[in-house]
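Novice: Provided below are the primary sequence and the corresponding predicted coordinates.
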Amino acid sequence: MTREIVLDASSYQEKLTAKDYAKIGATKLIAKLTEGTNYVNPDIKLLINRAAAGGVTGFAFYHFGRFHNDNQAVKEANVFIKVAKEKVNAIKNTLLILDAEISNMPTSSVIAFLKVLRKAGFKAGFYTYKYLLPNFNLEKIKPYMDFFWLAAYPLGNKVAANKHPNFNYFPSAKYVDLWQYTDNLLGYDIDASITVTDNAVKLFNPEKVSKQDAPALHKASATWKKKSGTFVLGQKLKLHRSPHVDAPAIAELPKGSEVKFDATLQGPLRLWLRQPRNNGKYGYVVGKDKYGKKLGKFK
């Protein structure tokens, strides 16, 4: 199977730029979204936009659990789902993950959390560290998780790792889909994991599975609509490599340029147009800005 590097980012990685992500070269990201019942990552949209501009195409989200009983687990799961829908437009089959790394978290509460995710139509993931795994009954959790992510690396050691982990150190545990093997990939101070099953690849690569099973990549990928036309620029605009205003530019197009597009992406106000290019690639131009103002006219 193909091994893929998956990054793990929280607000601590808010300084990473699109160029940093491009240099790292990973195409998948799991971003921290919530913790307990009160914390929401204030940089979540920044992380998604910069990662996408740097070449990341697959996204999942995790919740840092703070619960010690089933009732609190259900409350936190519902907060996680609510924020995921509001902040990242999570749709059916998006991969949502429980980060279980506090002491005295009951197996029954982990199951209660995962059951809420599944009942709401999401793929349910479970994450923990190898040294904490004996605290949980993995066999009981297994029927309620779609994805198992396990961390195993020397703690307190910030030596930079490359994208080729030594599998002699792979944790001896069952059902692992994704192995987090470092907390400092290439010196960027970001956690990195590697896929070890086809299941992990499938969940992060919806183009390889049916639409019924495909998870959301991020808010942009869920709303593209096929629509062909020509857009005449009313001012000088950049043709971007991805549909994000901070994405690198392919070119700067002068006023009056005509852009032939084959699909549109309508955000709350901003409108993106997709231009087919050579070798199956695309360029992206803004048709309406963040205020809903048209930046040209349609022919």
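Specialist: That came through fine. Numbers count the residues shown, from 1 in each chain.

Novice: hey, let's count contacts and neighbours off CA atoms from now on
Specialist: Noted.

Novice: Distance of residue 232 relative to residue 9?
Specialist: As judged by C-alpha to C-alpha, to the nearest Å, residue 232 and residue 9 stand 39 Å apart.

Novice: what about these two, which has more around it?
Specialist: residue 9 (24 against 17; other C-alpha atoms under 10 Å).

Novice: Based on its surroundings, how many neighbours for the nearest residue to the more buried one once chain neighbours are set aside?
Specialist: Nearest residue to residue 9, sequence neighbours excluded (C-alpha to C-alpha, 6 or more residues apart in numbering): residue 31, at 4.9 Å. When counting by other C-alpha under 10 Å, one arrives at 25 neighbours for residue 31.

Novice: and for the one helix or strand residue 31 maps to, what are the contacting residues?
Specialist: Counting by DSSP states H and E, the element that carries residue 31 is strand 28-35. Applying C-alpha atoms under 8 Å, 6 or more residues apart in numbering, the contact partners of strand 28-35 are 4-11, 40-41, 44, 47, 51, 56-66, 76, 80, 83-84, 204.

Novice: mind redoing it with 6 Å?
Specialist: Contacts to strand 28-35, defined as C-alpha atoms under 6 Å, 6 or more residues apart in numbering, come from residues 6-10, 40-41, 56, 58-64.

Novice: Which residues are in contact with residue 8?
Specialist: 29-31, 191-192.

Novice: Which neighbouring elements make contact with the host helix or strand of residue 97?
Specialist: Applying DSSP H and E as the criterion places residue 97 in strand 95-99. When contacts are defined as 3 or more C-alpha pairs under 6 Å, 6 or more residues apart in numbering; DSSP states H and E, strand 95-99 packs onto strand 58-64, strand 123-129.

Novice: angle of the first one against strand 28-35?
Specialist: With axes from the mean of the first three to the mean of the last three C-alpha atoms, to 10 degrees as the criterion, the two stretches strand 58-64 and strand 28-35 enclose an angle of 30 degrees.

Novice: Presented hereafter is structure B, for comparison with structure A:
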Amino acid sequence: MTMYSVDVYSGSSDSIIQDSHAQAVIVKATQGTGYVNPKYNYQVELAKSLGKKLGYYHYAGGGDPVAEADYFINNISGYVGTGMLIIDWEGYQNSAFGTTTWVRQFVDRVHDRTGVWCVIYVSESALAQVANCANDCGVWVAKYASMNWNSWTEPNMAVSSGAFKFITGWQYTGGDMDRYIWYLDEAAWDRFAKANVSNPAPEPQPKVDQAKPVVNPQTTWTDTLGDTWHSEDGTFTSNQAINLRWGAKISSAKITTLPAGSVVKYDAWSNHDGYVWIRQPRGNGQFAYMVVRDARTKEAFGSFK
């Protein structure tokens, strides 16, 4: 059996929690040691009122992992035992990203205080950074088929579990909302919330059906600035004026400012420096770049096809 979920933060619409496809809602609680989601309690109670399973996540800020674990637990103490505990390990606003000890120290501290092992949210490309947690923690892998997969039907593609024996959950889109499939039933979800249970085995995961067309992100590469790009042919239509630049940095030289309603064909996208960027092919082997989404708030600056 499988389950589906969404996640929410302070800027999320109530409609995401209310979406009938989602059997579980994962709520951002804290970040670093100085931020608490001001809508946290409201969002949790709304999800509870709808009978959804719950998860609570801490976004790693890269400071002292023990201090961040304490901050997380201190702020969700009333909910410990009622939902999955999650550490969100991403590169944005995380000064420790790239290290291999931070998450291990965080999950150990949470376990010491609560008896619960966190589930780890991490992109497929960064699984090696949390490999030393594989014997204790479940893993929730982020790997998108594309930036505009706005569907509850999961794409037919392979996802690595790295050092983990299996994938507990998979985020397969971050378009109009974050969608996840979990290889769990409700009883297994509840076991993740309880003390002294290491990495419960999920339901058997479906194999990629080779008879079906595979949605493939195709080529992925890292440019000379260290930013990872994903090949994708698409069309973006802006809903506001956006700068078109010669490079994928806010500091890059501006070519022009495109007005709202501009249609841009792109061949690749990248999530870095707080934004999702697209690359526009131009003549003579040149490219232009523009931001199309705020990676922190997930606000899109237009629509994708």
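Specialist: Structure's in. What do you need? What you are looking at is a predicted structure, and each value in this text was computed from that prediction instead of being measured.

Novice: In CSV, list the helices and strands packed on strand 95-99 of structure 1 along with mean neighbour count and distance to residue 111 of structure 1.
Specialist: Putting those into CSV (neighbours: other C-alpha atoms under 10 Å; distance: least, C-alpha to C-alpha, whole Å) gives the following:
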stretch, mean neighbour count, distance to residue 111 of structure 1
strand 58-64, 25, 14
strand 123-129, 22, 10
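
Novice: right, so of these, which gets closest to residue 265 of structure 1?
Specialist: Relative to residue 265 of structure 1, the nearest member of these by C-alpha to C-alpha is strand 58-64, separated by 17.5 Å.

Novice: how deep is residue 36 of structure 2 tucked in, by neighbour count?
Specialist: Residue 36 of structure 2: 18 neighbours (other C-alpha under 10 Å).

Novice: Over in structure 1, tell me which residue corresponds to it.
Specialist: Residue pairing (TM-score structural alignment): residue 36 of structure 2 is matched to residue 40 of structure 1.

Novice: one step back: if you rank the contacts of residue 8 of structure 1 by neighbours, which is first?
Specialist: Comparing those by number of neighbours (other C-alpha under 10 Å), residue 192 comes first, having 27 neighbours.

Novice: Doesn't it belong to a strand?
Specialist: Yes - according to DSSP: H, G, I helix; E, B strand; the rest coil, residue 192 of structure 1 belongs to a strand.

Novice: so what corresponds to it in structure 2?
Specialist: For residue 192 of structure 1, the residue aligned by TM-score structural alignment is residue 179.

Novice: again, but for residue 183 of structure 1
Specialist: Under TM-score structural alignment, residue 183 of structure 1 pairs with residue 174 in structure 2.

Novice: and what of residue 98 of structure 1?
Specialist: Per TM-score structural alignment, residue 98 of structure 1 is aligned with residue 87.

Novice: tally of neighbours for that match?
Specialist: Residue 87 of structure 2, neighbours per other C-alpha under 10 Å, totals 26.

Novice: Can you show me the strands along the stretch 51-200 of structure 1?
Specialist: Using DSSP state E, counting those that start in this stretch, the strands of the stretch 51-200 of structure 1 run over 58-64, 95-99, 123-129, 147-151, 178-182, 191-195.

Novice: out of these, which comes closest to residue 263 of structure 1?
Specialist: With C-alpha to C-alpha as the measure, strand 58-64 is the member of these nearest residue 263 of structure 1 (19.9 Å).

Novice: What residues in structure 2 pair up with that closest one?
Specialist: The aligned range for strand 58-64 of structure 1 in structure 2 is 53-59, by TM-score structural alignment.

Novice: what's the mean deviation for that stretch versus structure 1?
Specialist: Compared with structure 1 after fitting, stretch 53-59 of structure 2 deviates on average by 0.7 Å (mean C-alpha distance after the TM-score superposition for structure 1).

Novice: if I line the two up, what does residue 127 of structure 2 land on in structure 1?
Specialist: Match for residue 127 of structure 2 (TM-score structural alignment): residue 133.

Novice: Can you get me a residue count around its match?
Specialist: For residue 133 of structure 1, the neighbour count with other C-alpha under 10 Å is 16.

Novice: sorry, back to before: need the contact list for the match of residue 36 of structure 2.
Specialist: 33-34.

Novice: With residue 153 of structure 1 as the reference, measure out to it.
Specialist: 27 Å.

Novice: related to what we said a few turns ago, columns distance to residue 265 of structure 1 on top of the strands of the stretch 51-200 of structure 1, output as JSON lines?
Specialist: Shown next, in JSON lines, are the strands of the stretch 51-200 of structure 1 (distance: least, C-alpha to C-alpha, whole Å):
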{"stretch": "strand 58-64", "distance to residue 265 of structure 1": "18"}
{"stretch": "strand 95-99", "distance to residue 265 of structure 1": "22"}
{"stretch": "strand 123-129", "distance to residue 265 of structure 1": "25"}
{"stretch": "strand 147-151", "distance to residue 265 of structure 1": "30"}
{"stretch": "strand 178-182", "distance to residue 265 of structure 1": "32"}
{"stretch": "strand 191-195", "distance to residue 265 of structure 1": "30"}
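
Novice: These: which one's closest to residue 161 of structure 1?
Specialist: strand 178-182 (6.4 Å).

Novice: What lies in contact with the closest one?
Specialist: By C-alpha under 6 Å, 6+ apart, the list of residues contacting strand 178-182 of structure 1 reads 149-153, 191-196.

Novice: coming back round to it: the match of residue 98 of structure 1 and residue 63 of structure 2, how far apart?
Specialist: Residue 87 of structure 2 is 14 Å from residue 63 of structure 2, by C-alpha to C-alpha.
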